[in-house]
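Q: The sequence isn't on hand, but the structure is:
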C-alpha cells in the first residue's frame, strides 16, 4: 500500500467539481484517509513548490494556488501514486486523454484542476505540509475483498 497527496486546486473548487473528482477515486477503490479544505498561503505555496520558486512562472503559480480554497486529500491504495497520476492524465488538459480527469474537465496547463504527488518521496514530504498524523484516519474498507484479490 502507498499513500499520496492530492490537491483539488482552486479551479476545481470554484467549478464545483470536487465531488466528481473524489467519486472517481472512490469508484477506483482507493481509500480517502484524510480530507480538508484550506487556503494555501504564500508561505505554504513556496514550501510546496520549492523547486519552482526561482523560475519565471512561479509568481503566476503562487497567485493561482492562493486565489481560492483547495481541498487536500490523503489517499491510500495499491500503487496509488501512479494510479492517481494515470487517472489525472497529462498536465495540459488539452493534451490529456478523454476519460482522464483533466481530459474530461480541463483545457489548460495551469488550471488543470488537480495536483498529485509524483513519487513516494514527494508524497511523504507533501503529506506532511498538509496533514498532521492525527488528521489521518487509517481504516480497512469492507469492500476491499471485492476490489482486489487477497494476494495483491
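A: In hand now; what should we look at? None of these values were measured; they are calculated from a predicted model.

Q: alpha carbons only for contacts and neighbour counts from here, please
A: OK.

Q: Chain neighbours aside, what residue packs nearest to residue 105?
A: residue 93 (7.5 Å; Cα to Cα, 6 or more residues apart in numbering).

Q: Could I get the buried residue list for stretch 40-50?
A: Across stretch 40-50, burial judged by 16 or more other Cα atoms under 10 Å covers 40, 44-46, 48.

Q: Restricted to strands, list these.
A: With strands taken from DSSP state E, there is no overlap with the buried residues of stretch 40-50.

Q: export those to TSV and tack on distance to residue 70?
A: Formatted as TSV, the buried residues of stretch 40-50 follow (distance: Cα to Cα, whole Å):
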residue	distance to residue 70
40	7
44	12
45	12
46	16
48	13
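
Q: for those, which one is nearest residue 132?
A: residue 44 (14.5 Å; Cα to Cα).

Q: Against that first model, consider the following:
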C-alpha cells in the first residue's frame, strides 16, 4: 500500500452554492489528510493546460468559461490509495449517473457543473499537483489521529 497525494478542485459550482465546508468534511471524515489548500482565480492559460486533453471537444471553451466564473478552492489530499479513495468519494463525472452518497451524486445534476475535479490516476495527480502547488505550499505533518486511521502495517 502506498501513501499517495491527489488534487481536488472545488469548482465554481461548489463555491457559488456554499458547499466548500461540506465537500472538505467528506474527505476529512474518510481519513484523508489535507496537506495543501488555497483559493485561486484560474486563468485561461492554466485552464487550457489543465484541460488540454479536451481541447478538441465542442464543450472545451464552455468548460473553461465555467471555471472562470469565480475563484476555486484547490486542495491536496494525502493517504493510502488517496487517488482511488477520492475518486470513490467524488463519484462518476456525469453527476446524473453518480451514486447517492457520493459528492456528485448528492450535490449535482450536471456533467460539467459537477462540484469537483479530482485527479484520475497517480500519474495525473503528480502532474496536476505541480501545476497548482509549489512544493513549499504542501505541508508534511503527522496528524495526531493517524494511528486510528490505519493498521500499523498499512503505512
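A: Ah, there it is. Since we're looking at a predicted model, the values are computed, not measured.

Q: Give me the TM-score for this pair.
A: TM-score for the superposed pair, counting by TM-score structural alignment, normalised by the length of the first structure: 0.98. Supporting figures: 152 aligned residues with a Cα RMSD of 0.7 Å.

Q: ok, back up a step: do you know how far the aligned partner of the residue nearest to residue 105 of the first structure in the second structure is from residue 8 of the second structure?
A: For residue 93 of the first structure, the aligned position in the second structure is occupied by residue 95, per TM-score structural alignment. Look at residue 95 of the second structure and residue 8 of the second structure: by Cα to Cα, to the nearest Å, they are 16 Å apart.

Q: Identify the residue nearest the geometric centre of the first structure.
A: residue 6 (1.7 Å; Cα atoms, centre = their mean).

Q: got a list of what it touches?
A: 72-75, 114-117 (Cα atoms under 8 Å, 6 or more residues apart in numbering).

Q: Same question for residue 94 of the first structure.
A: 103, 106-109.

Q: re the thing from before, do I have it right that the residue nearest to residue 105 of the first structure meets residue 102?
A: Yes. With contacts counted by Cα atoms under 8 Å, residue 93 of the first structure reaches residue 102, the gap being 4.9 Å.

Q: Now the common contact residues for the two.
A: Common neighbours of residue 93 of the first structure and residue 102 (criterion: Cα under 8 Å, 6+ apart): residue 112.

Q: which one of the two has more residues nearby?
A: Set side by side, residue 93 of the first structure and residue 102 show more neighbours around residue 102, with 27 against 24, by other Cα atoms under 10 Å.

Q: Spell out the secondary structure type for that one.
A: When classified by DSSP: H, G, I helix; E, B strand; the rest coil, residue 102 of the first structure comes out as helix.
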